[in-house]
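*Asks:* starting from these lines, generate the structure:
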Amino acid sequence: MKHFISITLFLCSISVFASVPNHRHVVVEGIAQVSAAPDVAVLYFNVEAKMASALLAKTNVDKRVNDFLNGLQEFQIDEKNVSASNISTEPNYYYTDDDKQELDGYIASRTIKVTLNKIESLNDFLVFALSVNVNEIRNIEFQSSLKEQLKKEAISLAVRDAKDKAESMAEAFGAKLGKVYSIDSENQSQRYRYGSNDSVEKIQVTGSRIESENFEPGRYLQENIVFSAAVYVVFDLEV
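*Replies:* Next up, the predicted model:
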């Protein structure tokens, strides 16, 4: 009489599969992680002005954005890595002591997105941005130019991990690993080794300008980016 053998690792849930075979099989989850130091920074800036009219506010903002864009060549930043197309204007109101709403000029605002491929020049680039009167550094995202390659590497390692686990389990139960019955689509994720570092607190610039020789340049220690992959596989078993 033939016995039905089904081995399922507790590392994964069988519910991830639409079906499993009616014959002998083993279900495994292969997981892997690949880490890399970021070499690209994506920066988000905001330029804002309040003036007596919307036109004056827009003109002021446009001039400062143009000063910013004109200085990008020094950092070898191509225009395809820059987005500065949007602008918004709106009236600004304040309330008097007797709760009456009064117009207090108009605010114009533009956002700029820049991809910096030479991450070693990050501090110099931030200093430049502030020197041309960019109001806010809203966010900095650290990325890897090898993202797609590292994701593929993680998947490949997860597949290898699944096969190694299946072979080990089969051998432990006196069976031989057979062909692959089914493979579930891999799950991928990207995170930072020591928690989220995909943003930097907003920096606002107010008051008088500080001369560069009076302070030490900032140091930015980026966390490694970890690319994770998981693959669920059902193997046939030969006993």
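
*Asks:* going forward, measure contacts and count neighbours with C-alpha atoms only.
*Replies:* Noted.

*Asks:* how far off centre is the longest strand seen in the chain?
*Replies:* Ranked by number of residues, the top strand in the chain under DSSP state E is strand 101-116. Centre-to-centre, strand 101-116 and its host chain are 25 Å apart (Cα atoms, centre = their mean, to the nearest Å).

*Asks:* what's next to the very next helix or strand once past that strand, contact-wise?
*Replies:* Downstream of strand 101-116, the first helix or strand assigned by DSSP states H and E is helix 122-131. For helix 122-131, the surrounding residues in contact (Cα atoms under 8 Å, 6 or more residues apart in numbering) are 41, 68, 75, 116, 205, 217, 218, 219, 220.

*Asks:* just to be sure, the first one is in a strand?
*Replies:* Okay, so that is residue 41. Yes - under the criterion used here (DSSP: H, G, I helix; E, B strand; the rest coil), residue 41 sits inside a strand.

*Asks:* please give me the structure for this one as well, since I'd like to look at both together:
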Amino acid sequence: MLRLLLPALLLAAAAASAQPALDDGAITVSGEGLVSAPPDRAVVRLGVVTEAPTAAEALRQHEDDVARVLARVRSFGIADRQIQIDALQLGQNYGPNGPDGYQATRVVSVTTDSLAAIPDLVASVVESGANRLDGIGYTLSEPGRYRDRALDEAVAQARAKAERLATAAGASLGEVVSIQEQGVGMVPPYRGGAMMDVAVAAVRVEAEPGAYSTGSSQVRAGVVVRYRLVAR
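*Replies:* As a prediction, the model looks like this:
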């Protein structure tokens, strides 16, 4: 009986080995989703620089300058929670002949959702004492609304790629074995230059309001997905 069973088992094993054994196979692909959205929030960084012959005078005048700038900012309906003031910096100026007075500097960061008011805001603070513009950064107030869409697009792209590869390999796409998020982040546009003379910026506001165009923010998501391959 054993002699009769052995050839049959060998034939069954040979037949099985002739079939594509893809049940344990898998394919790993990546996908990326990119969603564009118009920014609805901005952060304006305004510098206040005060120069005076002595350190004490520079500090006193600087406090007055900053107070005027803050008052002008608040006149646009901007609450204190939307205003951040960097630490005070005090240093000595040096000219061709050596020490030449003192300089006090602070940067006031203003967050606002009233993008249309930014040109008027920048022009107005010039009159009140701000004399530098660090830049204007545009962003989204609710980026979570776009993160989910970006993730959906990333997964869809990964699946489409996996289906093409599986078809090319003569197999079918099976279940998801694993999925890893490779990060979801925002790529905001940026306008403005580092430490620009705010008087120059004010001229640009009057001559070219389009200089403060917000552009478009982008939310990017990446995933890596591993799928089971199934023999056809």
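
*Asks:* before we move on, back to that, what packs against the longest strand of structure 1?
*Replies:* Here strand 101-116 of structure 1 touches strand 40-51, helix 54-70, strand 82-83, strand 88-95, going by 3 or more Cα pairs under 8 Å, 6 or more residues apart in numbering; DSSP states H and E.

*Asks:* tell me the one of the contacts of helix 122-131 of structure 1 nearest residue 101 of structure 1?
*Replies:* Nearest to residue 101 of structure 1 among the contacts of helix 122-131 of structure 1 is residue 205, at 27.9 Å by Cα to Cα.

*Asks:* contacting residues around that closest one?
*Replies:* By Cα under 8 Å, 6+ apart, residue 205 of structure 1 lies in contact with 130, 134, 135, 136.

*Asks:* tell me which of these fall in strands.
*Replies:* Going by DSSP E, the strands hold residue 136 from those.

*Asks:* neighbour-wise, which of the contacts of residue 205 of structure 1 leads?
*Replies:* For the contacts of residue 205 of structure 1, neighbours were counted using other Cα atoms under 10 Å, and residue 134 has the most, 24 neighbours in all.

*Asks:* related to what we said a few turns ago, report the angle between the longest strand of structure 1 and helix 122-131.
*Replies:* 150 degrees (axes from the mean of the first three to the mean of the last three Cα atoms, to 10 degrees).

*Asks:* list the contacts for the residue lying closest to residue 53 of structure 1 once chain neighbours are set aside?
*Replies:* Nearest residue to residue 53 of structure 1, sequence neighbours excluded (Cα to Cα, 6 or more residues apart in numbering): residue 106, at 5.5 Å. By Cα under 8 Å, 6+ apart, residue 106 of structure 1 lies in contact with 50, 51, 52, 53, 54, 57, 89, 90, 91, 92.

*Asks:* would you confirm that the first one contacts residue 107?
*Replies:* The reference is to residue 50 of structure 1. Yes - using Cα atoms under 8 Å, residue 50 of structure 1 is in contact with residue 107, at 4.4 Å.

*Asks:* between these two, which contacts overlap?
*Replies:* residue 57.

*Asks:* need the longest helix for structure 2.
*Replies:* The helix that spans the most residues within structure 2, counting by DSSP state H, is helix 144-168.

*Asks:* now what about that helix, what contacts it?
*Replies:* 27-35, 37, 172-173, 184-185, 219-225, 227, 229.

*Asks:* the same query, at a cut-off of 7 Å, please.
*Replies:* 29-35, 172-173, 184, 219-223, 225 (Cα atoms under 7 Å, 6 or more residues apart in numbering).

*Asks:* give me the aligned partner of the residue nearest to residue 53 of structure 1 over in structure 2.
*Replies:* Residue correspondence to structure 2 (TM-score structural alignment): residue 106 of structure 1 is matched to residue 102.

*Asks:* against residue 51 of structure 2, how distant is that match?
*Replies:* Distance, residue 102 of structure 2 to residue 51 of structure 2, by Cα to Cα, to the nearest Å: 6 Å.

*Asks:* remind me, longest strand of structure 2?
*Replies:* When structure 2 is parsed with DSSP E, its longest strand is strand 171-187.

*Asks:* which neighbouring elements make contact with that one?
*Replies:* Secondary-structure packing of strand 171-187 of structure 2 (3 or more Cα pairs under 7 Å, 6 or more residues apart in numbering; DSSP states H and E): helix 144-168, strand 217-231.

*Asks:* quick revisit: could I get the contacts of helix 122-131 of structure 1 as JSON lines with distance to residue 61 of structure 1?
*Replies:* JSON lines is the format used below for these (distance: Cα to Cα, whole Å):
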{"residue": "41", "distance to residue 61 of structure 1": "24"}
{"residue": "68", "distance to residue 61 of structure 1": "11"}
{"residue": "75", "distance to residue 61 of structure 1": "22"}
{"residue": "116", "distance to residue 61 of structure 1": "22"}
{"residue": "205", "distance to residue 61 of structure 1": "15"}
{"residue": "217", "distance to residue 61 of structure 1": "27"}
{"residue": "218", "distance to residue 61 of structure 1": "27"}
{"residue": "219", "distance to residue 61 of structure 1": "29"}
{"residue": "220", "distance to residue 61 of structure 1": "29"}
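
*Asks:* test my guess that residue 233 of structure 1 contacts residue 26.
*Replies:* No - between residue 233 of structure 1 and residue 26 there is no contact under Cα atoms under 7 Å: 8.3 Å.
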